[in-house]
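**Q** sequence unknown, structure follows:
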């Protein structure tokens, strides 16, 4: 996984990384499937476009924090050798498709504020805050291993890929679809007959018109949730209506629906509302957090070999130490912990599960 040791050079304001952030980010990538860490660039350029981009060997040389943290990372990766070739434990996939995102960014959309890439980040963020690990998957990929598939924004989708998602639900999977999805085919031609087009029958709703919101406006929902940016005028054709719009030109139209194992949300929920909905759908699908009751800022991800050997990554992004249940050997320090483990502020612990040590 390629990233940077410190500041990049292509943003309006290129902030340096905080102490320890290089290690946390790198091991966070490893926790979620990377087999190592790569950086642009090895030695900081003295001239040209890359001269203000960070490097493993900065302008300051080896007597620098960045160089010491690079060396620390190298030692950590060496200690994590046993993790190589294991896979990430997850029951959730987030559908992501570049072609669909690019198509949705074309000019003359109903709203410039409903963007695919931002929605994908927001929905993934809801999972992260809930402590739930997720893969990214293409719409036409094999989804059979997942209990739950989130489709935050899939404006463009082929018949084959739409059928793949329908088949996944028919086979027992649970899906949550976001607004402005299933609208056009792979040639960017609108599917007639009402939105959400390719997913109309799957979701049991029929939308006839979009009613975008202006910046700063909100849509009140009957269950106490709030929507921003986007609203849809429509009706249920079989889905259970969990929340509806309570005001404006779409009053009474469904905002959150459930059609068996297929859920739909027709607005861009604010963060608290999105967190509640994602939590509700996860519970219905039988998806749980890696660690129950983990404190805010503690990232927990588990990787596993086919023989059952597992490794629990605990990455503390908070400014205070975090203590959670855990037993096993920390591959980074070599220490054995029993019953509970304390992760220092800004620190990382990688436990080899105790069951593999007995």
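**A** Now that the structure is in, tell me what you want to look at. Source: prediction; values computed, not measured.

**Q** C-alpha only now, for contacts and for neighbours.
**A** Noted.

**Q** Give me the neighbour count for the closest residue to residue 311 other than its chain neighbours.
**A** The spatial neighbour of residue 311 that comes closest, neighbours along the chain excluded (Cα to Cα, 6 or more residues apart in numbering), is residue 352 at 4.5 Å. Under the neighbour criterion other Cα atoms under 10 Å, residue 352 is assigned a count of 25.

**Q** Now do the contacts for residue 352.
**A** Residues in contact with residue 352 (Cα atoms under 8 Å, 6 or more residues apart in numbering) are 309-312, 328-331.

**Q** From the centroid of this protein, which residue is nearest?
**A** By Cα atoms, centre = their mean, the chain has its centre lying nearest to residue 124, at 2.4 Å.

**Q** who wins for neighbours among the contacts of residue 352?
**A** When neighbours are taken as other Cα under 10 Å, the top entry among the contacts of residue 352 is residue 311 (29 neighbours).

**Q** Isn't that one up against residue 302?
**A** Yes: look at residue 311 against residue 302 with Cα atoms under 8 Å: they come within range, at 5.5 Å.

**Q** For the stretch 101-250 of the chain, which segments count as helices?
**A** Counting by DSSP state H, counting those that start in this stretch, the stretch 101-250 of the chain has these helices, from start to end: 116-129, 159-170, 200-203.

**Q** tell me the most buried of those?
**A** helix 200-203 (a mean of 22; mean count of other Cα atoms under 10 Å).

**Q** try this one next to it:
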């Protein structure tokens, strides 16, 4: 179990790359870290070339010096295994260790993460370096956490070389045992694809037309496992050498290539790199969705925000800076959603290299003239008063079901239409958040006990076991709502015959005959509660079999048929949304589901974020965050709360607070918070100019 108390408070820090700077800067760095309140730095992430100058020739002198300097300055270390990018000498000696694309192109040296995860020499080199680093620093007092590799799968989540092809065949043989079983699973009777020997099977490289869908799905599963083996190789060495030092690797939220629900089982603490675009008005929703996923991956335990930008990044076409107060607001959002650590990339903005225009805590102008430095030092001081949050949990009565296998299957070519999962997921998530709901993410097969509502924006790939779990959930009183194109195929990417909806047909009380995938510019209408709205993109043609129509289509050949349905199932209810509803209409449907489940809710503008966390004594904290860059929002709140932390001169709140642009207010209640008592509106909604001096907790 990861013990956050070993850090003495909320973790605060950054990636530190002293190898980019002369030695005389290092002592100044430690002094500034103390000024900013930094208590942990990630060290050595991209240092393979500095630590191993040639195969087996290690030089730890500079790292010894930095480790000792940091410890003397009271700064702890999240020490990297330094395996994230092999040095040029390695790629020269082992040229076939460079990854190969789907088109057969072997990538060159000069960037980062340029390795094949299945290459034998790469795995040997990774093991050698990891053991050397772990052995060297096993007893160092600064070492508090291991940072394994870095952002696995960020650039290379699949390698199509011959080494990986051989590993793929071995993975398939372990999964299916016989070629006959593989032929059945892959449906190889289609297009004369029947295999007679494992050696005939290749990765789904570029082919004349669509590759076998199940082959593509299994390849995605294998590729995630292939990289995970590289991670567990390092993790095993660290556990052997330093069994008492926890380990993590930094996840990337909704990264397409890696099944993080599986990966999270290998982490002592889940950590995240998050880079929402501050130039987008809904960046806090993007960040919040990733933060909720990260907490959920760790089973509800607290987690570490390992990387983020203090201001602008360098890799978008247009790189907006974070406005004054926006960095603080987004970090409070992370704390509200269970973060126990707030860290950045990177400590000092680089002078050279591909990321030299990526912001840091210490900007190019130096600390004294930097608005960013003032903000990060003020926030470091503020964090010292937020230590009680480390014991808080984030209670959620609503769960969103999400699955990487479904995502992979949905992205396979040759579908009725393009259905981008993340934008769809984001729309449903935004609706739930503006209704004031804490949200957990769950994978199929997860324990649904304790949730009142389970939401499936899309689960195209669904096996019978998942259908049975959702049936049991509704029968015992749960409320289920599913979106269009759900329950279409099983785990092998084979269609559930007899009407789409498969394992959920009886639960939902309907079956889907076909889909009307609307062309650009085409629309339909849906009438719900007497209101007619325009729908776009996708319309399921539904047939009722026990469900009732809540909304009906108004146009096209299925006019008058159901678009949104509801069915009582056991003690619960099951809803189905067969089309792409406008945001307000989707929120109204979800509101009805929450009403039926007895879950309190409110109605918030997208510019106000509400979260609730719970302390061990049962008391709760209401987190109110303004994402509005210009307008002060007046918020009505339940009585009986006190500012958290307590404010000089009195901490009683009253029944309303004013939230200036990008400001934050935390309110402590002795018991559960009724979110239905939170309302927005009033005379305080005035346009102002954001400044660095923002009121709030």
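**A** Perfect, thanks for sending it. No experiment lies behind these values; they were computed from the predicted model shown.

**Q** The residue nearest to the centre of structure 1 matches what in structure 2?
**A** Using TM-score structural alignment, the equivalent of residue 124 of structure 1 in structure 2 is residue 429.

**Q** ok, the nearest residue to the residue nearest to the centre of structure 1 once chain neighbours are set aside to residue 149 of structure 1 distance?
**A** Excluding its sequence neighbours, the residue lying closest to residue 124 of structure 1 (Cα to Cα, 6+ apart) is residue 94, at 7.3 Å. For residue 94 of structure 1, the distance to residue 149 of structure 1 equals 6 Å [Cα to Cα, to the nearest Å].

**Q** So between those two, which is more surrounded?
**A** residue 149 (29 against 24).

**Q** hang on, that one packs against residue 93?
**A** Yes: Residue 149 of structure 1 is within contact range of residue 93, at 4.8 Å (criterion: Cα under 8 Å).

**Q** Now do the shared contacts for these two.
**A** residue 143.

**Q** got a list of what residue 14 of structure 2 touches?
**A** 38, 40-42, 306-307, 343-347.

**Q** Mark which of the residues you listed are part of strands, please.
**A** Per DSSP state E, strands hold the following members of the contacts of residue 14 of structure 2: 40-42, 306-307, 343-344.

**Q** Most widely separated two among the residues you listed?
**A** 40 and 307 (12.5 Å; Cα to Cα).

**Q** is it true that residue 322 of structure 1 touches residue 340?
**A** No: between residue 322 of structure 1 and residue 340 there is no contact under Cα under 8 Å: 10.3 Å.

**Q** The two: which is more packed in?
**A** Neighbours were counted for residue 322 of structure 1 and for residue 340 using other Cα under 10 Å; residue 322 has more, 22 against 12.

**Q** residue in structure 2 matching that one?
**A** Aligned partner of residue 322 of structure 1 by TM-score structural alignment: residue 634.

**Q** Its match touches residue 656, doesn't it?
**A** Yes: using Cα under 8 Å, residue 634 of structure 2 is in contact with residue 656, at 6.9 Å.

**Q** quick one on the thing from earlier: what about the residue nearest to residue 311 of structure 1, is that helix, strand or coil?
**A** Using DSSP: H, G, I helix; E, B strand; the rest coil, the secondary structure recorded for residue 352 of structure 1 is strand.

**Q** That one maps to what in structure 2?
**A** The alignment partner of residue 352 of structure 1 in structure 2, by TM-score structural alignment, is residue 668.

**Q** related to what we said a few turns ago, ok, for the match of residue 322 of structure 1, nearest residue in space, not its chain neighbours?
**A** Using Cα to Cα, 6+ apart and skipping the chain neighbours, the partner closest in space to residue 634 of structure 2 is residue 658 (4.4 Å).

**Q** Report whether that neighbour is found in a helix, as I expect.
**A** No: the assignment for residue 658 of structure 2, made by three-state DSSP, is strand rather than a helix.

**Q** and it, how many neighbours?
**A** Neighbour number of residue 658 of structure 2 under other Cα under 10 Å is 22.

**Q** How about the contacts made by the aligned partner of residue 545 of structure 2 in structure 1?
**A** Matched by TM-score structural alignment, residue 545 of structure 2 corresponds to residue 237 in structure 1. With contact set as Cα under 8 Å, 6+ apart, residue 237 of structure 1 has these partners: 204-206.

**Q** Now neighbour count too, for these, in a markdown table please.
**A** Shown next, in a markdown table, are the contacts of residue 237 of structure 1 (neighbours: other Cα atoms under 10 Å):
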| residue | neighbour count |
| --- | --- |
| 204 | 21 |
| 205 | 26 |
| 206 | 22 |
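
**Q** Mind jotting down where the helices sit in the stretch 101-250 of structure 2?
**A** Under the criterion DSSP H, counting those that start in this stretch, helices of the stretch 101-250 of structure 2 are mapped to 120-137, 162-176, 179-186, 213-241.

**Q** Deepest in the core, which of the ones you listed is it.
**A** Of all the helices of the stretch 101-250 of structure 2, helix 213-241 has the most neighbours on average by mean count of other Cα under 10 Å, namely a mean of 20.

**Q** helices or strands up against that one?
**A** helix 120-137, helix 162-176, helix 179-186, helix 404-411 (3 or more Cα pairs under 8 Å, 6 or more residues apart in numbering; DSSP states H and E).

**Q** Residue 159 of structure 1 and residue 212 of structure 1, how far apart?
**A** For residue 159 of structure 1, the distance to residue 212 of structure 1 equals 27 Å [Cα to Cα].

**Q** Please apply the same query to residue 330 of structure 1.
**A** From residue 330 of structure 1 to residue 212 of structure 1 the distance is 51 Å (Cα to Cα).

**Q** what do you get for residue 122 of structure 1?
**A** Counting by Cα to Cα, the gap from residue 122 of structure 1 to residue 212 of structure 1 is 19 Å.

**Q** How about residue 259 of structure 1?
**A** With Cα to Cα as the criterion, residue 259 of structure 1 and residue 212 of structure 1 are 25 Å apart.

**Q** what does residue 87 of structure 1 give?
**A** Distance, residue 87 of structure 1 to residue 212 of structure 1, using Cα to Cα: 41 Å.

**Q** I'd like to know how many residues surround whatever residue of structure 1 lines up with residue 457 of structure 2.
**A** When structure 1 is aligned by TM-score structural alignment, residue 457 of structure 2 is paired with residue 152. Here the number of neighbours of residue 152 of structure 1 (other Cα under 10 Å) works out to 27.

**Q** In contact with the closest residue to residue 152 of structure 1 other than its chain neighbours, which residues?
**A** The shortest distance from residue 152 of structure 1 to any non-neighbouring residue, by Cα to Cα, 6+ apart, is to residue 178 (4.5 Å). Contact partners of residue 178 of structure 1, counting by Cα under 8 Å, 6+ apart, are 151-154, 264-268.
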